[in-house]
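In: Here you go, sequence then predicted model.
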Amino acid sequence: MHILALSGSTRRASTNTALLNALSAVAPEGMKITICDGLGQLPIFSPDLEGPDRPKAVSDFIAQIKAADGVIIASPEYVRALPGGLKNALDWLVSGEELIGKPIALAHASHRGEDMLTDLRRVLSTLSTGFAADIFLRVPVMKSSPEDIHALVTHPDTAQDARAFLIRFSEWAHSLAPSR
């Protein structure tokens, strides 16, 4: 199973990206998690750029979504809302079919951020019938280094919860497979 992981942060030392990287280290056998690192290169969404005028960065992003068996998103909250880059990336997927029915779950690297999570859940439930709002992992690691996050997530106590999250997501994705 191939999972595409989207971080709502483009910061080099992002806690959300570090969480997604650490999840790949505890993924169950048969699951590969790939971090999508191109959200910062996407131009601002415009319907005028869809179709034959679509920029290569957008085509590459859409191809990654299409090729994935599922998507896990981890995002910070910016000014009590979705980061612009993540919302822009999701906007590029609105008119296509790549995300419709695609299994999606959320991980979160903070003890706060409920406003953003509410917004993100609303957007994702609009975009995909495969969004599993109840499959959620919170690992409060805000302001930790990527190395510390990796150590925490791979520690046996946390790794058990992280792996359970990934297994539950895998089961959800498999249950949707016949309808996709």
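Out: Thanks, I have the structure now.

In: Going by C-alpha atoms from here, please, whenever you check contacts or count neighbours.
Out: Noted.

In: And stretch 131-138, how far out from the chain middle?
Out: Its chain's C-alpha centre and that of stretch 131-138 lie 11 Å apart, by Cα atoms, centre = their mean, to the nearest Å.

In: The residue lying closest to Val153 once chain neighbours are set aside: neighbouring residues, count only.
Out: With Cα to Cα, 6 or more residues apart in numbering as the criterion, Val153 has its nearest non-adjacent residue at 5.3 Å, and that residue is Ala159. If you count neighbours by other Cα atoms under 10 Å, Ala159 ends up with 20.

In: From the contact counts, what lies against the helix or strand where Ala159 lies?
Out: Using DSSP states H and E, the element containing Ala159 is helix 156-176. Applying 3 or more Cα pairs under 8 Å, 6 or more residues apart in numbering; DSSP states H and E, one finds that helix 156-176 contacts strand 131-138, helix 146-154.

In: What residues of that helix count as buried?
Out: Judged by neighbour count (16 or more other Cα atoms under 10 Å), helix 156-176 contains these buried residues: 159, 161-167, 169-170, 172-173, 176.

In: Tabulate those in TSV, adding columns for distance to Glu50.
Out: Shown next, in TSV, are those (distance: Cα to Cα, whole Å):
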residue	distance to Glu50
Ala159	41
Asp161	40
Ala162	37
Arg163	38
Ala164	39
Phe165	35
Leu166	33
Ile167	36
Phe169	31
Ser170	32
Trp172	31
Ala173	28
Leu176	28
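
In: Included below, for side-by-side comparison, is a second structure:
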Amino acid sequence: MQAASQSRIKLLAISGSLRQTSSNTTLLRAVRLLTPEDVVVDIYAGLNQLPHFNPELEDAECAAVADYCNQLQQADGLIISSPEYAHGVPGVLKNALDWVVGSGELVGKPVALLNASPRATHALASLHETLTVMMAKIVEEASITIPLMGTKLDPAEIAAHPDFSAVLQIALTKLVQAIDSNK
């Protein structure tokens, strides 16, 4: 039993939105429902607890930052789904990324970028640029847009939707393949 759990691929999913009813968070919950048996998806819930980034505090003890960094280190790959606010990445997500610029948790880490709105192109481009500078390995084949705007679908409905589930499963497969080739 122990060996099986060690061989599982662990993905950390981060929503760029703090709203409980966010379409981006809902999309990540749907991904979790579609995940194959050998993959586990944990949705990061501490975005709102990270303090404002201050380079002078990087070496200070902060439980929220330490937990976040630990979760990133333990993950084999990342899934980020983010809204767009005023043509940019939400401040809380950018803040989270700023906390790990210098520590290297994302260097070489396979990342899939999900988008719940086809109109959120500026934030997606900005996020892509930030992650590239941080040397994350963006898996283009796993980075997709699922047009959820106005659908009000819950995670189970997204997972059951024939078109959405098919695209999400392909994205998951591509991310897992990138992780396997990264090992």
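Out: Nice, I can see it. Source: prediction; values computed, not measured.

In: Mind checking how well the two chains overlap by TM-score?
Out: Once superposed, chain against chain, the TM-score is 0.92 (TM-score structural alignment, normalised by the length of structure 1); 175 aligned residues with a Cα RMSD of 1.4 Å.

In: Structure 1: helices as residue ranges?
Out: 15-25, 56-67, 84-92, 114-127, 146-154, 156-176 (DSSP state H).

In: okay if I get the ones you listed as TSV plus distance to Ala105 of structure 1?
Out: TSV is the format used below for the helices of structure 1 (distance: least, Cα to Cα, whole Å):
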stretch	distance to Ala105 of structure 1
helix 15-25	12
helix 56-67	14
helix 84-92	14
helix 114-127	9
helix 146-154	18
helix 156-176	7
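
In: ranking those by burial, who's on top?
Out: helix 15-25 (a mean of 24; mean count of other Cα atoms under 10 Å).

In: what range in structure 2 does that helix sit on?
Out: Counting by TM-score structural alignment, helix 15-25 of structure 1 pairs with residues 23-33 of structure 2.

In: contact partners of the matching stretch?
Out: 13-17, 19, 40-43, 81-83, 114-116, 148-149, 154-156, 158-159, 168-169 (Cα atoms under 8 Å, 6 or more residues apart in numbering).

In: Could you rerun that using 6 Å?
Out: 15, 41, 81-82, 116, 155, 159 (Cα atoms under 6 Å, 6 or more residues apart in numbering).

In: With respect to Asp59 of structure 2, which of those is nearest?
Out: Closest approach between those and Asp59 of structure 2, by Cα to Cα: Ser15, at 25.9 Å.

In: Please report how far the closest one lies from Pro55 of structure 2.
Out: According to Cα to Cα, to the nearest Å, Ser15 of structure 2 and Pro55 of structure 2 sit 24 Å apart.

In: Could you check which of the two is surrounded by more residues?
Out: Shown here are Ser15 of structure 2 and Pro55; by other Cα under 10 Å, Ser15 has more neighbours (26 against 11).

In: For the more buried one, give me its contacts.
Out: Neighbours of Ser15 of structure 2 in contact, by Cα under 6 Å, 6+ apart: 24-25, 80-82.

In: same thing with Ile62 of structure 1?
Out: Shown in contact with Ile62 of structure 1 (Cα under 6 Å, 6+ apart): no residues.

In: Tell me the counterpart of it in structure 2.
Out: By TM-score structural alignment, Ile62 of structure 1 lines up with Cys69.

In: In contact with the equivalent of Leu99 of structure 1 over in structure 2, which residues?
Out: In structure 2, Leu99 of structure 1 lines up with Leu106, judged by TM-score structural alignment. The neighbours of Leu106 of structure 2, taking Cα under 6 Å, 6+ apart as the test, are Ala136.

In: Now do Leu106 of structure 2 against Asn54 of structure 2, distance only.
Out: 19 Å.

In: Same check on Leu127 of structure 2?
Out: Counting by Cα to Cα - Leu127 of structure 2 and Asn54 of structure 2 are separated by 20 Å.

In: Can you give me the neighbour number for Glu56 of structure 2?
Out: Neighbours of Glu56 of structure 2 using other Cα under 10 Å come to 7.

In: Identify the residue spatially nearest to the aligned partner of Leu172 of structure 2 in structure 1, adjacent ones excluded.
Out: Aligned by TM-score structural alignment, Leu172 of structure 2 pairs with Leu166 of structure 1. Take Leu166 of structure 1 and drop its neighbours on the chain: the residue closest to it by Cα to Cα, 6+ apart is Ala27, 6.6 Å away.

In: and the one you found, how far is that from Leu106 of structure 1?
Out: Ala27 of structure 1 is 15 Å from Leu106 of structure 1, by Cα to Cα.

In: Pick out whichever of those two has more residues nearby.
Out: Remark: of Ala27 of structure 1 and Leu106, Leu106 carries more neighbours, 24 against 18, as counted by other Cα under 10 Å.

In: Might you report the residue contacts of the more buried one?
Out: 72-74, 136.

In: what does Ala171 of structure 2 give?
Out: Ala142.

In: follow-up on the earlier one: export the contacts of stretch 23-33 of structure 2 to JSON lines and append columns for distance to Ile138 of structure 2.
Out: Below are the contacts of stretch 23-33 of structure 2 laid out as JSON lines (distance: Cα to Cα, whole Å):
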{"residue": "Ser15", "distance to Ile138 of structure 2": "16"}
{"residue": "Val41", "distance to Ile138 of structure 2": "18"}
{"residue": "Ser81", "distance to Ile138 of structure 2": "13"}
{"residue": "Ser82", "distance to Ile138 of structure 2": "15"}
{"residue": "Ala116", "distance to Ile138 of structure 2": "18"}
{"residue": "Pro155", "distance to Ile138 of structure 2": "24"}
{"residue": "Ala159", "distance to Ile138 of structure 2": "24"}
